[in-house]
Structure formats: C-alpha cells, structure tokens
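In: sequence and predicted structure are below.
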Amino acid sequence: MTALEPIGYDELDEAVNHLRLSIRTSELHGSICGFLAANGRLPKRHVLTALHLQAGSNAVAEADQDVLDQVVAQSAEELADPELIFEPLLPADDRPLPERADAVVDWCRGFLGGFGLGGPDAHSRLSEEGREIMQDIGAIASSSLDFSNEEEDEDALIEVHEFVRMGAMLLFTECHIPNQPSSGTLH
C-alpha cells in the first residue's frame, strides 16, 4: 500500500466547487481543524453532517467524499504532529495578496465555528493563553482588511499566518492532553 499524496488547497477547492458548499475552501478547512482541535470526532463519510453543512447537489461523488475524508485524516495527523508540520490550507503564495488575506480571515471564521461544534466544554479546558489565542483568532475572523504597502502587508500576512498556524496546534494540544498547560508563549 502506498502513502496518499497530501491534499492541497486546489484539490479541496475543486471538491468544494463540485459539492456547491455555501462556504469557501479555507473556511471549510478551518472548520475541520477547529472541530478536531476541540476534540470533536469527524467520522468517515459524515464530515459535512458533523459540520452542519449540506452539499448543493443531491449526491456527494465518491471522489469528493474521498478528498474530504483524506483532509480530515491529514489535518488530524498534522495538528498532532510533534514536528509542527501543520499548515492551514490556503491559496498559494503566487495568488494576489487580498485573496490570500481573505482566505486567512475565512479560515479563522471556520476554525471558530468548528471549535464551537467540536465539544461543549472545549473552551472551558483552555488555559488563559488558549483563551487569548481564541480571542485573537476571533479578531482576525472579524477583520476587514485594507492594503496600502505591498511589502509591509505581505510581512503582516506572514506573521498572522504563522500565529494562526501555531495557535491552532496549541489549541489542539490543550484540548487533547488533559491538564496539560501550554509550553512557551506564542508570538
């Protein structure tokens, strides 16, 4: 048996378009990651149901379902990986800055929604740092972005992306390891 190639943004985007979901690709991935971070269980073949999403078409094609199932498995594995390999699925760096920035906002919005669906007591298990990270992700999710200096804006997006990436892993860890305080600070 050969290892599956990781699902990237474009593959997930294709599945989202086929399924005619009411959310964007990055928001879907954020929802999956938030749900997993809150210790939610996403059973195979029931990802959309668990996230309270419905495909715009009557039937979900096998290929699209396989992509969703693989993204769930891949995300859970990456969030738990001690080598910190997790990456939010976002448009490639060659896409326009506003598109990539909007995708980060969408991802954060999805993460918050998924986290809320993942477990009723997930938020209460968070440390003070974890609660602050959730507040910051909330601030990003409600942001309206303006762009003025491309180089500075690009640097700011890189910083926000890294914060979101590390924050998601920290929140996952806090909700999966009982009574485990976070180690180090996230800046």
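Out: Ah, there it is.
In: drop to CA atoms for contacts and neighbour counts, all remaining ones
Out: Fine.
In: what's the longest helix in the chain?
Out: helix 150-176 (DSSP state H).
In: got a list of what Ala37 touches?
Out: Contacts for Ala37 were tallied using CA atoms under 8 Å, 6 or more residues apart in numbering; they are Leu79, Phe115, Gly118, Ala168, Met169, Leu171, Phe172, Thr173, Cys175, His176.
In: one more: Glu154?
Out: Leu97.
In: tell me the spacing between it and Ser148.
Out: Separation of Glu154 from Ser148 (CA to CA, to the nearest Å): 10 Å.
In: rewinding a little: from the contacts of Ala37, pick the one nearest Asp66.
Out: Closest approach between the contacts of Ala37 and Asp66, by CA to CA: Leu79, at 19.8 Å.
In: let's bring in a second one:
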Amino acid sequence: MNLPEYSKVSTAFRQAQALSEPAESHGTLCGLLAAAPEADWQEQWLRLSLNSEGQGAVSLPASVRPVLDALYDATQAEMVDLQMRFEPLLPDDDHGIAERARCLGLWCQGFLFGFSTARPGSHEGLPPQVREVLDDLGRLAQVEPPQGEGSDEDEAALLEIVEYIRVAAQLVHDELKLKQGQPPTDTRH
C-alpha cells in the first residue's frame, strides 16, 4: 500500500480546513504510531490535525475522508513493514528545496508532537537509541531552509536527512514495540 500523493493530501487538508500542513500532520501520525504502536490513533490523529473537538468519528467532507483514511492505513502498514518501505509524506522534487526543507522541519515537529501526545512526560526509561532519535528530530525541526534554489550539496544533504528520518521513525517504532514484548510484525520478509 502506497501513501497518497502529497498534492492529493494537501488538497484534502484545504477542503477540510485543516490548521496543520500535510507534512506536519503525517509526522504527528508517525509519532503517535511509533510511541504507542498497539493503539488505534486514527480519530485522535484526525482531531489533532483538523483541530476538531469531541469524541467519536471526525466529520469530514465526503471527498476528504477516503484520502485521509488511505494516508492512515498506508502509514500504519509502512511503519510495521520489515522491508523498510516507510516514507515520510513530503512534497516531491517539483517543489523547490526551500519548501521541501521547510516541510521536513514540520514533519519532524509533528513527529515529536505525536510522540509526546502518545507518551507524555519524561523520556527517561526510553531506550538510548530512541532518545537519540528524538533529540536529532528536535534539532532537525529547527533547521533553517536554504535560500533560493539551493545547491547540489543542499539537495544531497536533504536526501540524506530524509533517509535518516525514514529509518529513524521505524527504529523508534520497532524499539518501543520490542520493549513492550511484542515481536516485530510478520509483514516483513
């Protein structure tokens, strides 16, 4: 199962009048799923992303719900995939490097928010690798995007960071799942 395209999710967020951006919202979802992999986060994630109050199912326009459901389902499947197919939802290469870097920072902020929502309080007691990833994501969330079109070095650095967060998100998920005594999901081959 593949993530919906960033542009499709962006359109759905505009139609739903979401306060967060797609990259930030996806980071939040990934943080929730990584911090507490056993929980069903779908409606809470939608409430957080859309600033919706109440309990139960979030009310969405008919054209929006299938896109966000597909994003949730694909993300959940990718997080447990042992073949490491997880990808953060970020704008594609048609967007300038400054926009992609800005969205990467938002994704990292969202991940930290989702993680702290699912696991409030101190990070004491977390495996050292998980604490290191959270610290790294905190630093990445504060990085200033390059000005202008960026250089080849900027592009290479951005690709390296995307690869790092791709692996880091799955590492956090797997470490915490193992800590809870749950084996990795059998969907990995």
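Out: Thanks, I have it. Here the structure is a predicted model, which is why all the values come from computation and not from measurement.
In: still on that earlier bit, separate out the buried members of the contacts of Ala37 of structure 1.
Out: Listed as buried from the contacts of Ala37 of structure 1 are Leu79, Phe115, Gly118, Ala168, Met169, Leu171, Phe172, Thr173, Cys175, His176; burial here means 16 or more other CA atoms under 10 Å.
In: quick one, strands of structure 2?
Out: For structure 2, no strands are identified by DSSP state E.
In: nearest the middle, which residue of it would you pick?
Out: Gly27 (2.4 Å; CA atoms, centre = their mean).
In: so what corresponds to that one in structure 1?
Out: Structural correspondence for Gly27 of structure 2 with respect to structure 1 (TM-score structural alignment): Gly30.
In: wait, doesn't its match sit right on Phe111?
Out: Yes - between Gly30 of structure 1 and Phe111 a contact is recorded at 4.2 Å, counting by CA atoms under 8 Å.
In: coming back round to it: any common contacting residues for Glu154 and Ser148 of structure 1?
Out: What both Glu154 of structure 1 and Ser148 touch, as defined by CA under 8 Å, 6+ apart, is an empty set.
In: ok, the closest residue to Tyr9 of structure 1 other than its chain neighbours - contacts?
Out: Distance criterion CA to CA, 6 or more residues apart in numbering; nearest residue to Tyr9 of structure 1, sequence neighbours excluded, is Leu89 at 5.2 Å. By CA under 8 Å, 6+ apart, the contact list for Leu89 of structure 1 reads Gly8, Tyr9, Ser26, His29.
In: got it, and Arg166 of structure 2?
Out: Phe86, Glu87, Pro88.
In: Ser10 of structure 2 too?
Out: Glu21, Pro22.
In: map it onto structure 1.
Out: That one, Ser10 of structure 2, aligns with Asp13 by TM-score structural alignment.
In: neighbour count and distance to Glu144 of structure 2 for the contacts of Arg166 of structure 2 - can I get that in JSON lines?
Out: Listed next are the contacts of Arg166 of structure 2 as JSON lines, based on neighbours: other CA atoms under 10 Å; distance: CA to CA, whole Å:
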{"residue": "Phe86", "neighbour count": "24", "distance to Glu144 of structure 2": "25"}
{"residue": "Glu87", "neighbour count": "19", "distance to Glu144 of structure 2": "22"}
{"residue": "Pro88", "neighbour count": "22", "distance to Glu144 of structure 2": "19"}
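In: can you show me the helices along structure 1?
Out: Ranges of helices in structure 1, per DSSP H, are 9-19, 25-37, 47-50, 62-80, 97-118, 128-141, 150-176.
In: mean shift between the longest one and structure 2?
Out: Spelled out, it's helix 150-176 of structure 1. Taken against structure 2, helix 150-176 of structure 1 registers an average deviation of 0.7 Å after superposition, with mean CA distance after the TM-score superposition for structure 1.
In: okay, the angle between that helix and helix 25-37?
Out: Per axes from the mean of the first three to the mean of the last three CA atoms, to 10 degrees, the angle that helix 150-176 of structure 1 makes with helix 25-37 is 30 degrees.
In: separation between the counterpart of Val47 of structure 1 in structure 2 and Ala101 of structure 2?
Out: When structure 2 is aligned by TM-score structural alignment, the residue opposite Val47 of structure 1 is Trp45. Per CA to CA, Trp45 of structure 2 is found 23 Å from Ala101 of structure 2.
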